[in-house]
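Peer 1: no sequence on this one, just coordinates:
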């Protein structure tokens, strides 16, 4: 080992010993010094806190003194204001007392004045009462003398004056009402003519009205003899199958003309089925007459299918919705029903179209109007087996199959069986009249028409007590006036029913006839 290394080691050992000594000195001396420093700092902080405490106390005391001084001043000001207000109220009270005293004096003076005036008024009333009594007595005396002179009492004179004034006013009112009615009728007529002119210009029917055939010709005389034979039941069998269709065998009226089987009454479909059955079975001879039931049912079913198809076709063409299938069948069945030779199916469709046009012109719902027009005569197809007006039957069946009340009532009203003053009712009546009155629509032979009217009048005049007879509406209505002395009021309904039965027995007529009997009592005096 060299000397240099030895010196290094010695130096290191010496350094370590010195460092350890310094460490021990610092360890024992430093805490004592720090403790003394901390003590000095604590005393200084405590001293400063005490000085700060004194300052804060002085400041708080000063602020409290200032606040107390301010509150004292405010209280003094408030007290002064209250004192002044109290003095003002005392002054006002004194003034009000003075005013009350003055008012009391004035009221006393007014009461005294009122008493004086009341006494004057009482005196005047007594004076006026006495004068009025005197005037009344004078007036009564003068009226009595005037009545004696004129030979007429006061009440009669008043009544005469009142009647004269009322009659004059009534006459003026009647004249004014007549002027207004005439003016209204004139304007209404012109308006109606314009509406009808527009309707007729818009409506141009294109269909051809079919002609109904209600008979079957028998060309072979031997065939006629076979049908007319007592052993033949062809006519009776078809009558039973068709449920009400009347078959009449008529011989040839002139040489060279065929014999015929005439068909009348009953349901239109059944009558057409009978006609087709006869046309198919008769040429085949009596040997085939035993199968008429099967042939009849075949034609009847085919026509019923055709009727349903016609009803659907009409509904679709008119663009109507929710019409029951039974109603559609009844509409289609009108194709085999005529009135004055007018086909009722085409009539119903035409009335529906016209009603829609009229309704659009008059501001009424066109769909409801067309519905009423299509359904208005469906009762004609079944009126042979239901008693009553076809209009009532139509409305009843429409109601039965779900139509609205307004539709049913309007249908019932188109022949006034139900009185209904609505725009829709007048639209339907007008459309029905236009379709029936159109030239060529209906055929009413003048000779037969006059004969029917004459027969109706003769049947009515067989009853006693008849004063006058008026046949109206093309023979559909009869108005009868009876003598009130001969016919009692409680017998009127039975009397009317008896006349209707007599007309049914003695007169042949299409459709129905309404009988109206009027019993009127009148008293006449001449002044």
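Peer 2: Sure, I can see it. Remember, it's a predicted structure, so these values are computed and weren't measured experimentally. Numbering: from 1, shown residues only.
Peer 1: Every contact and neighbour count from this point should use C-alpha atoms.
Peer 2: OK.
Peer 1: name the element the residue sitting nearest the centre point of the chain belongs to?
Peer 2: When the chain is reduced to its mean C-alpha position, the closest residue under CA atoms, centre = their mean turns out to be residue 406, at 8.5 Å. Using DSSP states H and E, the element containing residue 406 is helix 405-412.
Peer 1: here's the one I want to compare it with:
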């Protein structure tokens, strides 16, 4: 029984294996058939796609061939057209050349005929010339017999007489031209000068030697004077200005020939009165601050002036000197106003004459720069101004115009006489200057210069309208006994060298100060 089961199981296993192989073989065959069918389908699709691509490429190739053929045909047609045009032009040129050649042959034939005609005429002219020469020689021989002179002698006499007559006429015509030119030049010069003056309006002389300082009340006068007059003396010593306190209500007069000093004194007094603290130490401090402020204002005035006149590239030192002109006067005429007026006149006149107006304006502004030097010099203001302008790199024409505007050097440029003329116009017009004022200011300045020429003198101020000269000496160089001697010597020198009305009081001040600071 067990054996039978085992056999049965073995038989079942064998049959299962055989059945499995049969099924596997059948499945495998089925897959092979499917793969072959799929491969056939893919191959057909590939063939169809290849056929489609081939047809598309053939169409593209045909289209490109057609386009290339069209372009080629167009190019061939264009070349044929150009060839045809070139052939036509060549034919036209050939026709034109043929025509010109025919005309040239015709012209040559005509020229030959004209030449033959001219040769015949030349022969006739030569024959007539020979006959005329014979007749002329015959006439000359007859004239020589009649006049008793040879032909050369008669010719020389004739030439000499014509030459003398021509010279006489030429001299007369030359003189007429010169007279007419002078008359015309004078008219034009007067016209230019009149137009120049009319186009420039300027102020009249307004400078003086007195400034009125107004007060809110007369009580302030006592503070300004101070105890035993120490405040007013300190203010006069620090500024060099004479303060006149009289019965004039609510006013103090500041008297000095130097406008810069008067302005410093006025501003200092204004600050002191506003502050209320008025004593000698405060006065010196305020005056020093005011002096520095004025120096800054001087620079601002100079810069504003050159900007208003349109002058560029001026050295800073020259700009500062231009600003200092505001506080100087020339024969009662403000020096800055005079220089501005001269500059404008020079520019207008140079423009009328066709010259450089900017260069002329520059020379006109700087022509009196020598009147405001930082240090006194023995040179005249024209030569000193030219030296300063040359030092600070000004144009040679400007330097020469400054130096020559008072004929101290030779004029080398065209603008030099223009500056001289405009300077005279500005100073000579009615109301421009006051000669008496300038003489007074010069006398005051000479007084101070005389005192400062002595050794040991630190400062010198002419006050009381020139009736008093206050001299401040250095205490370590001048003793008390030498102060007395110095006062006497200065008085004697003034008496012998200067002319003045009334009398002049000479006061020598020697002061020793010891200053320490507690910290």
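Peer 2: Received, thanks. Predicted, not measured: the structure shown is a model, and the values here were computed from it.
Peer 1: TM-score of the superposed pair?
Peer 2: In this superposition the chains share a TM-score of 0.44, using TM-score structural alignment, normalised by the length of the second structure; 277 aligned residues with a CA RMSD of 4.4 Å.
Peer 1: related to what we said a few turns ago, give me the residues contacting the helix holding residue 406 of the first structure.
Peer 2: Residues external to helix 405-412 of the first structure that are found in contact with it (CA atoms under 8 Å, 6 or more residues apart in numbering): 368, 371-373, 375-376, 391-396, 398-399, 418, 420, 424-425, 428.
Peer 1: Can you point out the buried residues in that helix?
Peer 2: Within helix 405-412 of the first structure, the residues scored as buried using 16 or more other CA atoms under 10 Å are 406, 407, 408, 409, 410, 411, 412.
Peer 1: Out of those residues, the closest to residue 9 of the first structure would be?
Peer 2: Looking at the buried residues of helix 405-412 of the first structure and their distance to residue 9 of the first structure, the nearest is residue 406, at 137.8 Å (CA to CA).
Peer 1: between the buried residues of helix 405-412 of the first structure, which is closest to residue 32 of the first structure?
Peer 2: Distance from residue 32 of the first structure was checked for each of those by CA to CA. The minimum falls on residue 406, at 123.2 Å.
Peer 1: would you list every one of the helices in the second structure?
Peer 2: Chain-ordered helices for the second structure, with DSSP state H as the definition, fall at 2-147, 151-198, 219-225, 230-239, 259-275, 280-309, 316-324, 335-352, 357-366, 381-391, 396-404, 415-428, 435-452, 480-497.
Peer 1: how many other residues sit next to residue 143 of the first structure?
Peer 2: Residues contacting residue 143 of the first structure under the criterion other CA atoms under 10 Å number 14.
Peer 1: Show me what the helix or strand where residue 292 of the first structure lies is packed against.
Peer 2: Secondary-structure element containing residue 292 of the first structure, defined by DSSP H and E: helix 292-318. Here helix 292-318 of the first structure is seen to pack against helix 234-241, helix 268-281, helix 325-333, helix 344-362 when contacts are counted using 3 or more CA pairs under 8 Å, 6 or more residues apart in numbering; DSSP states H and E.
Peer 1: So which bits of the second one are buried?
Peer 2: Pointing back at helix 268-281 of the first structure there. Using 16+ other CA under 10 Å as the burial criterion, the residues of helix 268-281 of the first structure that qualify are 268, 269, 270, 271, 272, 273, 274, 275, 276, 277, 278, 281.
Peer 1: circling back to that earlier point, show only the entries of the contacts of helix 405-412 of the first structure found in helices.
Peer 2: Counted as lying in helices by DSSP H, out of those, are 368, 371-373, 375, 391-396, 398-399, 424-425, 428.
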